[in-house]
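Colleague: Would you be able to build a 3D model of this:
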Amino acid sequence: MPVLPSLPSLPPFRAIHRRTPRTVPGTPGGDGATMVNCAAYVDGVRQELCSDPVSALNRIREKNRGFVWVGFHEPTAAQMSAVAETFGLHPLAVEDAVQAYQRPKLERYGQYLFLVLKTVKFVDHASTGNGQIVTTGEIMMFLGADFIVTVRHGEHSGLAGLRQKLEADPQHLALGPAAVMHAIADRVVDEYLAVIADIEEDVDEMEVAVFSSDDVDTEDIYLLKREVLSMRRAVTPLAVPLKTLSGSPSPLVPGEVRDYVRDVEDHLSLVTERISTFDEMLTTLVSAALAEVTTRQNEDMRKISAWAAIALVPTAIAGIYGMNFDYIPGMHSPIGFAVSIVVMAAVCVLLFMLLRRRGWL
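Modeller: Presented below is the predicted three-dimensional model:
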């Protein structure tokens, strides 16, 4: 099991003094849109007058306890550059946070961790024009000893309700920024479980349709299989970061929080197993649907061949007596026409009964 190296102790606190308080672009008083939220927490209680990262960081370092939680939604490079300067974030991690489209991962940069989570949401088929049924987003976290910066990408990954829930439980929030990290990871994995439940309903409906008389378009099965694979790409890589957080001692993640993370890891294992099961089931359904199509095509060909055989008898008789010869039996008989009609009808009925008994008609 990999062990995270211990962090060096933080340098003695020195308050951040500026003649003019510096604001992060995108925060109140900045030159862009308002950032989602910024707060300082001491002993799990939100502090007043800490609406920007600089004042919030000054407050908790003056008290020498607590942490700052800053949240952004799809920030610009200028916004993240200002935050990086305030909290000492690495430029490579900041670049990942701005550009997004990252795989779930956990990286260490100096005295903080950088964690990426993929968020998912199930979308009703009728509301998507391109057939997509699982949309993805991202939540990135910079976890330090006295701060956590969250960066969201996507419209379905809001954390406002989670922040209110945590603020209602100061005892848990007093565990530090790692408690926020756990709560976000737990919520993301719970969303995985909800999406898995919705996908399971679709898989069950698809299975019933394949093995019933309803016509099933294999394209629908491939669409569902593609979305399951998209879920796998979002879920599977997260197992290693959670295992590292839950099993490797680190000053940034207290032992009590590691126990909570271990529970999230167990839920993620359940999601991974369900996804593998769905993938195998859909592969089987594709094979079954193709076999069903082949069987129906064979049945259609047998029916066509049976009717062609029946039609061949009167065609052959009519063709023979239609030839220009005088010496054909019954050609000049007054009842020749009636006899030929009766013979053709009798043979056709006999063939129909034989083919019907064999299941061709």
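
Colleague: Only C-alpha atoms from now on, for both contacts and neighbour counts.
Modeller: Noted.

Colleague: And the lengthiest helix in the chain, how far out from the chain middle?
Modeller: When the chain is parsed with DSSP state H, its longest helix is helix 255-321. Distance, stretch centre to chain centre, for helix 255-321: 24 Å (Cα atoms, centre = their mean, to the nearest Å).

Colleague: same for it, what does it pack against?
Modeller: Other elements packing on helix 255-321 under the criterion 3 or more Cα pairs under 8 Å, 6 or more residues apart in numbering; DSSP states H and E are helix 177-210, helix 218-235, helix 239-247, helix 336-357.

Colleague: Including distance to residue 122 and mean neighbour count, could the ones you listed go into CSV?
Modeller: Formatted as CSV, those follow (distance: least, Cα to Cα, whole Å; neighbours: other Cα atoms under 10 Å):
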stretch, distance to residue 122, mean neighbour count
helix 177-210, 5, 19
helix 218-235, 10, 18
helix 239-247, 21, 20
helix 336-357, 49, 14
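
Colleague: In a markdown table: the ones you listed, plus distance to residue 59.
Modeller: Shown next, in a markdown table, are the helices and strands packed on helix 255-321 (distance: least, Cα to Cα, whole Å):
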| stretch | distance to residue 59 |
| --- | --- |
| helix 177-210 | 16 |
| helix 218-235 | 37 |
| helix 239-247 | 28 |
| helix 336-357 | 90 |
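
Colleague: Here is the second sequence; please produce its structure so I can put it next to the first one:
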Amino acid sequence: MTDVQRTGADAVIGDCGLYTAGERVPGRVPLREAAHAADATDGYVWVGLREPTDADIAEVAQEFALPSLAVEDAVHAHQRPKLEVYDDVVFAVLKPVRYVDHVEVVEITEIAMFLRPQAVVSVRHGEGGVLRQVRAELDAGVPAEEDFGPAGVLYRTADRVVDAYEVALGHIDLDVDDIERLVFGPGDDDHSERIYKLKQEVAEFRRAMLPLQRPLERLAAGEVPHVPAAAEPYFRDVHDHLLRAVDQIEVVDRQLTDVLQANTARVTTGQSRVALRQNEDMRKISAWAAIALVPTAIAGVYGMNFEHMPELGTRYGYFVVLAVIAGACVALHRAFRRNGWL
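Modeller: Okay, the predicted model is just below:
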């Protein structure tokens, strides 16, 4: 049956497989037979849904007796990473990330998982690379140290999610180093827009990562039912990797803050230098304008058509006026030079 032919819950089910003794039973299990198929073996069934609606997930929720509050959270997404226990159902939310380097954007998707003793129901929103990789490993028989059943699916998924955190942080580190070189290098360009954007992406990243600490801590400490004691060291290892990633993102956030302050200080200093140069230029222009005002004013007076004016009838009046103009200009020039305006 093709995706085009499937309707209802089947239309959003990416796969429905039965796993026993650490291996997948060949073929796809029909949804209505999934719970019975798991009960008939010592294995478990894994149903994977992609962006279901309330109507799409209703049949699955009924088949596996999923808690309604958790189902609502899984369908509507936009949840914080968390781990909740409802009787014999464990509900977990993970937030995988992927860093798109060429646009410096952190893409965040969401995975909700319901774990029962013999069943896993996963709901993904966005790109499903993590779940595809986990299922591909299980289908190919890639062994873990031990088969932990549904808890093993959660472990493999959480491990890949946290590994992706570290990969994304490595790319972000390179971009932060590049910004630092630009800010502390030659030139007066303002890089605040790029820094603000990257800082916003890091903040989104932190919101996807930090709340996962407590769920993994509970899994590692054996506080969650249906998680075998043998699986606790594996969750502890994932938790340690997450703590390392949390420390790294805190360092990156502080670096961006420091770089932003340095960029602001450099831009402010550059603007002050420009303002100082403009002020010096204005003083020079004002000084030369004042000097030029003297001959302009005197020439303007003598340019008026009056018959009786001082010096018009004297033989050396012209030279006297020129001398006055020259003397006044020289005196003003020396005064401006002495005051630092020229």
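
Colleague: tm score of chain vs chain?
Modeller: After superposition, the two chains reach a TM-score (TM-score structural alignment, normalised by the length of structure 2) of 0.84; 324 aligned residues with a Cα RMSD of 3.2 Å.

Colleague: that older thread, and the longest helix of structure 1, which stretch of structure 2?
Modeller: Using TM-score structural alignment, helix 255-321 of structure 1 corresponds to residues 229-295 of structure 2.

Colleague: ok so, going back, against structure 2, what's the mean shift for the longest helix of structure 1, could you check?
Modeller: Mean deviation of helix 255-321 of structure 1 relative to structure 2 after superposition (mean Cα distance after the TM-score superposition for structure 1): 1.4 Å.

Colleague: now the angle from that helix to helix 336-357?
Modeller: If you take axes from the mean of the first three to the mean of the last three Cα atoms, to 10 degrees, helix 255-321 of structure 1 sits at 160 degrees to helix 336-357.

Colleague: Helix 255-321 of structure 1 to helix 177-210, inter-axis angle?
Modeller: Counting by the same axes, to 10 degrees, helix 255-321 of structure 1 lies at 20 degrees to helix 177-210.

Colleague: Please pull up the equivalent of residue 162 of structure 2 in structure 1.
Modeller: Aligned counterpart of residue 162 of structure 2 in structure 1: residue 189 (TM-score structural alignment).

Colleague: how close does its match sit to residue 168 of structure 1?
Modeller: Relative to residue 168 of structure 1, residue 189 of structure 1 is positioned 22 Å away (Cα to Cα, to the nearest Å).

Colleague: Residue 277 of structure 1 now?
Modeller: For residue 277 of structure 1 relative to residue 168 of structure 1 (Cα to Cα), the value is 38 Å.

Colleague: correct me, but residue 157 of structure 2 touches residue 132?
Modeller: No - in this structure, residue 157 of structure 2 is not within contact of residue 132 by Cα atoms under 8 Å, at 9.8 Å.

Colleague: Counting neighbours, what do you get for the aligned partner of residue 100 of structure 1 in structure 2?
Modeller: Counting by TM-score structural alignment, residue 100 of structure 1 lines up with residue 77 in structure 2. The tally of other residues near residue 77 of structure 2 (other Cα atoms under 10 Å) stands at 18.

Colleague: ditto for residue 94 of structure 1
Modeller: Per other Cα under 10 Å, the neighbour tally for residue 94 of structure 1 reads 20.

Colleague: list the contacts for the residue most central in space within structure 2?
Modeller: The centroid of structure 2 falls nearest to residue 201 when counting by Cα atoms, centre = their mean (1.3 Å). By Cα atoms under 8 Å, 6 or more residues apart in numbering, the contact set of residue 201 of structure 2 is 105-106.

Colleague: which one in structure 1 is aligned with it?
Modeller: Using TM-score structural alignment, residue 201 of structure 2 pairs with residue 227 in structure 1.

Colleague: Can you pull out the residues in contact with stretch 32-41 of structure 2?
Modeller: Counting by Cα under 8 Å, 6+ apart, stretch 32-41 of structure 2 makes contact with 16, 18, 20, 44-45, 63-64, 118-119, all of which sit outside it.

Colleague: quick one: buried residues of that stretch?
Modeller: Buried residues in stretch 32-41 of structure 2, counted by 16 or more other Cα atoms under 10 Å: 34-35, 37-38.

Colleague: Dump the residues you listed into a markdown table; add distance to residue 268 of structure 2 and secondary structure as well.
Modeller: Formatted as a markdown table, the buried residues of stretch 32-41 of structure 2 follow (distance: Cα to Cα, whole Å; DSSP: H, G, I helix; E, B strand; the rest coil):
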| residue | distance to residue 268 of structure 2 | secondary structure |
| --- | --- | --- |
| 34 | 66 | helix |
| 35 | 67 | helix |
| 37 | 70 | helix |
| 38 | 67 | helix |
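
Colleague: Nearest to residue 92 of structure 2 among those residues?
Modeller: Distance to residue 92 of structure 2 across the buried residues of stretch 32-41 of structure 2 (Cα to Cα) is lowest for residue 35, with 20.2 Å.

Colleague: For the counterpart of that closest one in structure 1, give its distance to residue 71 of structure 1.
Modeller: The alignment partner of residue 35 of structure 2 in structure 1, by TM-score structural alignment, is residue 57. According to Cα to Cα, residue 57 of structure 1 stands 14 Å off from residue 71 of structure 1.
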